[in-house]
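*Asks:* Give the three-dimensional model of this entry:
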Amino acid sequence: MMENSQNDSNETKNFSVEQQDNSKVDVSRRHFSRLGAATPILLTLASRPVFGGNCLSNMMSGNLSDPDRGQCGPGWSPGGWRNPVGEINGMDTLDAWAAAGYYYGELDGNDKSSCVKGNGVIKNKRECYSGGSVYADTPLPGSDTRTLIEILGTNDIKKHCITALLNASLSENTGGFNYVLTVNQVVGLCNGSIPVPGGLSLNNFLDSTWI
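*Replies:* Just a heads-up that it's a prediction; the model follows:
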């Protein structure tokens, strides 16, 4: 009887895990499906050299595992990249920043008394970091003296471009996932040399490439 009970328990756990995995896939596909109206334009752009080597057509098809189209997936959101104690692509957020080629900042308390615990230890919170890579460190268009972390906390269009750039850079520099845009494509979309597909706003298009 105990053996049967244990088997039933294992089957229940396996079923629960399977449901969770399917849920994650469904969320990704639903997110990508928001761009369905732009499919013809995206597929046309995807055939051009500037869009070579990525998975835009796969994203638009809603089939993220079609071997004939390559493997691709969504990146991480602005909130994910801003969270210093989170995880991105299986690594700590700060390590992901370094792998992408950028610097999150230094945990030094940022001259804020609220960042220091009673025992003198600095709290590991976003507002307790100072410095970090600035906008001028990126290949994105325009000028800005703010750090990337500062911009990621705004509603500025640059927030979306920075997020896409971080995802694309991490994808190109490491294994584990293949983001739907390359660094050059992100720059082209953000400087206007590549038209945003389907008449969508740049914000909406880029927002649909992460979850």
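*Asks:* CA atoms for contacts and neighbours, from now on please.
*Replies:* Noted.
*Asks:* who touches Thr145 in this structure?
*Replies:* Contacts for Thr145 were tallied using Cα atoms under 8 Å, 6 or more residues apart in numbering; they are Val134, Tyr135, Ala136.
*Asks:* run the last query once more with 6 Å
*Replies:* With Cα atoms under 6 Å, 6 or more residues apart in numbering as the criterion, no residue contacts Thr145.
*Asks:* So which residue is dead centre in the chain?
*Replies:* Relative to the mean C-alpha position of the chain, the nearest C-alpha, by Cα atoms, centre = their mean, is the one of Trp76, at 2.3 Å.
*Asks:* let's see this one next to it:
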Amino acid sequence: MMTIESEKSKPVVSDHQKVDQSKRSLTKVGFTVPVIMTLAGRPVTGFGANCLSQEMSGNASYTGAGSCELGSSPEYWKSPDSSAAGSLITQESQSSATVNATWPGGSGGSTTNKQVTIKKTIKSTSTPYLWTGINIHYGDLIKIDTIIEIIRNNDALSEGTIVTIVSISTNFSDNPLTEGQTLSVGTTTTNGNGGANTEANDCANFSNGVSFSAVFGGGIDEPMRKLLCESTDSIESHAIAAYLNALQNPNYILKPNQVIALYNGVINVPPNYTNLEHFLSATWP
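*Replies:* Modelled structure (predicted):
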């Protein structure tokens, strides 16, 4: 692995490529971007590609084998490292309501307008996940168990019984009941976004995670995980994948601060590439 020295001259940025200075400011992310000139024009392809710093204008005559490696695509980075989940964080809350309700059963085929006590218990289990090989918060896999118990005359209705609320004397402290609403006795499990699936291989089941704007010093204020979930073709998803590649593999073609500088327009997109997405997609198979 050859040692590469960073250039200390200012980057060459043409007038038509200048961006708003507020977007260029990287002081929010707490580091100084090393100043690197544009590529000499050779596309980045295949294993052994040249590092961005190897192709600076001051080193354009470099002809040896490249010492950098390709990374992984946005599709790869959509999922967390399922083998390295953090410790469980469990929360539980309870509330109760007194109502008149009707449910199937009884001697006449149903029990009509009888007073019952409804006890609702919510157990929330949050498991934080990281990205593979990187100490960055991917998101939290949140599983929510909503447990409904309904008691009449000290006897609990059997699991699976569906009751219809007729009138309400006292209500839940959160998510109040309404007249005509139906409830099923038993446990309903959902993920933190309300879906029934709670598997860790589905990025849509997660909540939270490090935000794009916190890493890139601006842009969309949404979790990077969520942006990858929504689209792997956007400029943000390309920048995220390149940034994570740079963190995971020190031999990746770009360094983390170079990725951020490219996104913010501080470094020009190299020649022979139509835009930043085109260039970044050439840095993975």
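*Asks:* Just give the TM-score of the two.
*Replies:* Once the chains are overlaid, their TM-score stands at 0.56 when taken by TM-score structural alignment, normalised by the length of structure 1; 145 aligned residues with a Cα RMSD of 3.6 Å.
*Asks:* ranges for the helices of structure 2?
*Replies:* 21-24, 74-77, 212-216, 224-230, 235-248, 256-263, 276-281 (DSSP state H).
*Asks:* Looking at those helices, which is nearest to Ala101 of structure 2?
*Replies:* The closest of the helices of structure 2 to Ala101 of structure 2 is helix 224-230. By Cα to Cα, the value is 41.5 Å.
*Asks:* buried sites along the closest one?
*Replies:* Within helix 224-230 of structure 2, the residues that qualify as buried by neighbour count (16 or more other Cα atoms under 10 Å) are Met224, Arg225, Lys226, Leu227, Leu228, Cys229.
*Asks:* thinking again about what came up before, would you list the helices of structure 2 in CSV and tack on distance to Gln94 of structure 2?
*Replies:* Converted to CSV, the helices of structure 2 look like this (distance: least, Cα to Cα, whole Å):
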stretch, distance to Gln94 of structure 2
helix 21-24, 47
helix 74-77, 38
helix 212-216, 36
helix 224-230, 31
helix 235-248, 40
helix 256-263, 46
helix 276-281, 49
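*Asks:* nearest to Lys119 of structure 2, of the ones you listed?
*Replies:* Closest approach to Lys119 of structure 2 among these (Cα to Cα): helix 224-230, 34.7 Å.
*Asks:* Are there helices or strands packed against the closest one, and which ones?
*Replies:* For helix 224-230 of structure 2, not one helix or strand is in contact under the criterion 3 or more Cα pairs under 6 Å, 6 or more residues apart in numbering; DSSP states H and E.
*Asks:* what do you get if the cut-off is 10 Å, keeping everything else the same?
*Replies:* Other helices and strands packing on helix 224-230 of structure 2, by 3 or more Cα pairs under 10 Å, 6 or more residues apart in numbering; DSSP states H and E, are helix 74-77, strand 137-152, strand 206-207, helix 212-216, helix 235-248.
*Asks:* Looking at these, spot the one closest to Ser67 of structure 2.
*Replies:* Within these, the stretch nearest Ser67 of structure 2 is helix 235-248; the backing value is 14.2 Å (Cα to Cα).
*Asks:* whereabouts in structure 1 does that closest one align?
*Replies:* Alignment of helix 235-248 of structure 2 against structure 1: residues 157-170, by TM-score structural alignment.
*Asks:* and that stretch, how far from structure 2 on average?
*Replies:* With mean Cα distance after the TM-score superposition for structure 1, stretch 157-170 of structure 1 departs from structure 2 by a mean of 1.1 Å once superposed.
*Asks:* tell me which residues of that stretch are tucked away?
*Replies:* Taking 16+ other Cα under 10 Å as the neighbour-count basis, stretch 157-170 of structure 1 is seen to contain the buried residues 158-170.
*Asks:* if we can go back for a sec, do you know which of the helices and strands packed on helix 224-230 of structure 2 lies nearest Ile260 of structure 2?
*Replies:* Nearest to Ile260 of structure 2, of all these, is helix 212-216, at 5.7 Å by Cα to Cα.
*Asks:* from the buried residues of stretch 157-170 of structure 1, which single one is nearest Cys190 of structure 1?
*Replies:* Once Cα to Cα is applied, the member of those that ends up nearest Cys190 of structure 1 is Cys161, at 6.3 Å.
*Asks:* Give the closest residue to the closest one in space, chain neighbours not counted.
*Replies:* The shortest distance from Cys161 of structure 1 to any non-neighbouring residue, by Cα to Cα, 6 or more residues apart in numbering, is to Cys190 (6.3 Å).
*Asks:* Looking at structure 2, name the residue matched to the one you found.
*Replies:* Going residue by residue (TM-score structural alignment), Cys190 of structure 1 aligns to Tyr263.
*Asks:* Could you list which residues are in contact with its match?
*Replies:* Each residue near Tyr263 of structure 2 by Cα atoms under 10 Å, 6 or more residues apart in numbering is listed here: 23-24, 216, 219, 235-236, 238-240, 257, 269, 276-277.
*Asks:* Format those residues as JSON lines; extra columns: distance to Pro128 of structure 2.
*Replies:* Formatted as JSON lines, the entries for the contacts of Tyr263 of structure 2 read as follows, by distance: Cα to Cα, whole Å:
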{"residue": "Lys23", "distance to Pro128 of structure 2": "31"}
{"residue": "Arg24", "distance to Pro128 of structure 2": "32"}
{"residue": "Phe216", "distance to Pro128 of structure 2": "22"}
{"residue": "Gly219", "distance to Pro128 of structure 2": "24"}
{"residue": "Ile235", "distance to Pro128 of structure 2": "26"}
{"residue": "Glu236", "distance to Pro128 of structure 2": "23"}
{"residue": "His238", "distance to Pro128 of structure 2": "24"}
{"residue": "Ala239", "distance to Pro128 of structure 2": "23"}
{"residue": "Ile240", "distance to Pro128 of structure 2": "19"}
{"residue": "Asn257", "distance to Pro128 of structure 2": "26"}
{"residue": "Val269", "distance to Pro128 of structure 2": "35"}
{"residue": "Leu276", "distance to Pro128 of structure 2": "32"}
{"residue": "Glu277", "distance to Pro128 of structure 2": "30"}
